[in-house]
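Student: Attaching a predicted model along with its sequence, questions to come.
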Amino acid sequence: MTPRILLVEDEPSIAEIVDFALTSEGFAVVWRTLIGEAEAELAATPCDLAILDLGLPDGSGLELLKRLRRSSEMPVLILSARNAELDRVLGLELGADDYVTNPFSPRELAARVKAILKRAFRPQPDVDQPDPCPLPNGLVVDEIRAVIRFRHQRLDLTRYEYLLLKTLLAQPERVFSRAQLMDQVWPDPAASFERSVDTHIKTLRAKLRDIDPDHDPIRTHRGLGYSIRVRDGSP
């Protein structure tokens, strides 16, 4: 089935470049210029990925991203002329899967879309497996269902939060540098900021505290990176 890409962009010249780059790679592109039009399109026909501009005539692309993340895990790529680090970090913190600045390479954009979709729709083995056993710190990864639980409660995670926590849990007590975590999680680490790791760790900690305010299984190693404690209270 041909992947459907929703493009929310009010500049025709940019939309034409994106449309050509993606249709040349076999994608079906649906172009909308307003947030209201985009939401109506998604309500009528689901898409596999959305590309959002930030400055739209009827509002901010970030507001649309917030609303999408309340009800959908559809991958989102931000395409914007805003290239400040703060804008990029905020977009990623709100749940975007990638952030591309304009001007951009059409071939690179298509490659990023492919990488995001490959990660998002990686097939899961069709087998029945028993529920995995939790670590002594109360965390458990269920890779078949792509969920992580803490104290028997399911964590509501974005894709990057899930992959970060899964990477840390795969080797408890190991200290991962920010660069190592980016290599494991981000489709194009060289195009992202190491601060993005800190931002996602911050939101992960907030979600863990919502379940158990007295314990933080993520340990910060100043100047080095992060690790997962095997047991509560371990140094």
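Tutor: Perfect, thanks for sending it. All values derive from a computational prediction rather than experimental measurement. Numbers count the residues shown, from 1 in each chain.
Student: Going by C-alpha atoms from here, please, whenever you check contacts or count neighbours.
Tutor: Noted.
Student: Quick check: the residue most central in space within the chain vs Leu77, distance?
Tutor: Among the residues of the chain, the one closest to the centroid is Asp97, at 3.6 Å (CA atoms, centre = their mean). The gap separating Asp97 from Leu77 is 6 Å, by CA to CA, to the nearest Å.
Student: quick one on the thing from earlier: ok, the residue nearest to the centre of the chain touching Ala115?
Tutor: No - at 10.3 Å, Asp97 does not count as touching Ala115 under the criterion of CA atoms under 8 Å.
Student: that older thread, tell me which residues touch the residue nearest to the centre of the chain, please.
Tutor: Going by CA atoms under 8 Å, 6 or more residues apart in numbering, Asp97 touches 75-77, 116, 159-160.
Student: Swap in 10 Å and give it another go.
Tutor: By CA atoms under 10 Å, 6 or more residues apart in numbering, the contact set of Asp97 is 49, 74-78, 91, 112-113, 116, 120, 158-160, 186-187.
Student: next up, a second structure to put side by side with the first:
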Amino acid sequence: MRILLVEDNLSLAEGLTALLRQSGYAVDVVHDGASAEALAAAVGFDLVILDLNLPQMDGLDVLRAMRARRNPAPVMILTARGSPEERVRGLDLGADDYLIKPFDIGEFEARIRSLLRRQAGLRSSTASFGALEFDLIARSFSASGQPLELPTRERDLLELLILRAGKVVARESIMASLTTLDADLSPNAVEQYVSRLRKRLAGLGLTVRTARGIGYFLDRIQA
């Protein structure tokens, strides 16, 4: 999952980035509204965490521009501007959540999980497909009740596939979700991760199939 963090307080941005990356998210960080608006227009993020008091362009203007382009990425506003009028305005402009500073880290993480769960159309914190189960809180997989240990990139890829089970995930979407501005990913690397996942999942009766020219999807191996 790829997250855009827009925060002009450098120490807070650094701390939140470390927290999110420790949880396994791919994180891009910008510190002004103009950069946020340009990056959100160019990249398909799974979540945008948006401060309001930003240099160059106010956060609400960034949000307004995103929704005007029909950008569907969930947006969590994270700001010290907490009056009822500000909250109503942000939500009416298309924000999906509004968290006021100072905030509790546990609540912050829970709200992120809630937004990602809602985006995936899940009602609980687990997603399953065949013998495979994904825990959104721990961001971990199990198979038939036993932990399934995966390298980071393979886990992230399988997370994308299980949260969109039954749908083809475009190769471009996979590359965008697994990549950050400082860590590029090539199509050949995606093929390698898919190949490794197929080998790991074969014993579970699952596979990653290719939709030629489009992307990949999680499927059961037919007996």
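Tutor: Now that the structure is in, tell me what you want to look at. What you see is a predicted model, and the numbers here were worked out from it, not measured in a lab.
Student: Can you list which of the contacts of Asp97 of the first structure are found in strands?
Tutor: Those of the contacts of Asp97 of the first structure mapping onto strands are 49, 76-78, per DSSP state E.
Student: Now do the shared contacts for Asp97 and Leu77 of the first structure.
Tutor: 49, 91, 112-113, 116.
Student: In helices only, show me these.
Tutor: The helices, defined by DSSP state H, take in 91, 112-113, 116 from those.
Student: Can you give me the buried ones in the helix or strand hosting Glu159 of the second structure?
Tutor: Element membership of Glu159 of the second structure, judged by DSSP states H and E, is helix 152-163. Buried residues in helix 152-163 of the second structure, counted by 16 or more other CA atoms under 10 Å: 154-163.
Student: the strands in the first structure, which residues?
Tutor: 4-8, 28-32, 49-52, 55-56, 59-60, 76-80, 98-101, 139-142, 147-150, 153-154, 218-221, 225-228.
Student: got the ones you listed as CSV, with distance to Lys207 of the first structure columns?
Tutor: Listed next are these as CSV, based on distance: least, CA to CA, whole Å:
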stretch, distance to Lys207 of the first structure
strand 4-8, 30
strand 28-32, 34
strand 49-52, 25
strand 55-56, 30
strand 59-60, 26
strand 76-80, 21
strand 98-101, 22
strand 139-142, 13
strand 147-150, 10
strand 153-154, 10
strand 218-221, 12
strand 225-228, 15
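Student: Which of those strands sits closest to Arg178 of the first structure?
Tutor: strand 225-228 (5.6 Å; CA to CA).
Student: Which strands and helices lie in contact with that closest one?
Tutor: If you count contacts as 3 or more CA pairs under 10 Å, 6 or more residues apart in numbering; DSSP states H and E, strand 225-228 of the first structure packs onto helix 159-170, helix 178-185, helix 195-211, strand 218-221.
Student: Ile228 of the first structure: neighbouring residues, count only.
Tutor: 24 (other CA atoms under 10 Å).
Student: sorry, that was for Asn83 of the first structure
Tutor: Asn83 of the first structure has 13 neighbours, counted by other CA under 10 Å.
Student: Next up, the contacts around it.
Tutor: Per CA under 10 Å, 6+ apart, neighbours of Asn83 of the first structure: 99-102.
Student: filter the residues you listed to the buried ones?
Tutor: Taking 16+ other CA under 10 Å as the criterion, what is buried in the contacts of Asn83 of the first structure is 99-101.
Student: between those, which is closest to Glu11 of the first structure?
Tutor: When those are compared for distance to Glu11 of the first structure (CA to CA), Thr101 wins out at 14.4 Å.
Student: What does Glu63 of the first structure correspond to in the second structure?
Tutor: Glu63 of the first structure maps onto Asp61 in the second structure, with residues paired by TM-score structural alignment.
Student: And its match, how close does it get to Leu52 of the second structure?
Tutor: From Asp61 of the second structure to Leu52 of the second structure the distance is 9 Å (CA to CA).
Student: Between those two, tell me which one has more neighbours.
Tutor: Remark: of Asp61 of the second structure and Leu52, Leu52 carries more neighbours, 23 against 15, as counted by other CA under 10 Å.
Student: Looks like the more buried one contacts Ala36 (just checking).
Tutor: No - between Leu52 of the second structure and Ala36 there is no contact under CA atoms under 10 Å: 11.3 Å.
Student: any residues in contact with both of the two?
Tutor: Common neighbours of Leu52 of the second structure and Ala36, using CA under 10 Å, 6+ apart, are 6-7, 59, 62-63.
Student: With distance to His221 of the first structure added, can I get the shared contacts of Asp97 and Leu77 of the first structure in CSV?
Tutor: Shown next, in CSV, are these (distance: CA to CA, whole Å):
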residue, distance to His221 of the first structure
Leu49, 36
Gly91, 26
Arg112, 31
Val113, 33
Ile116, 30
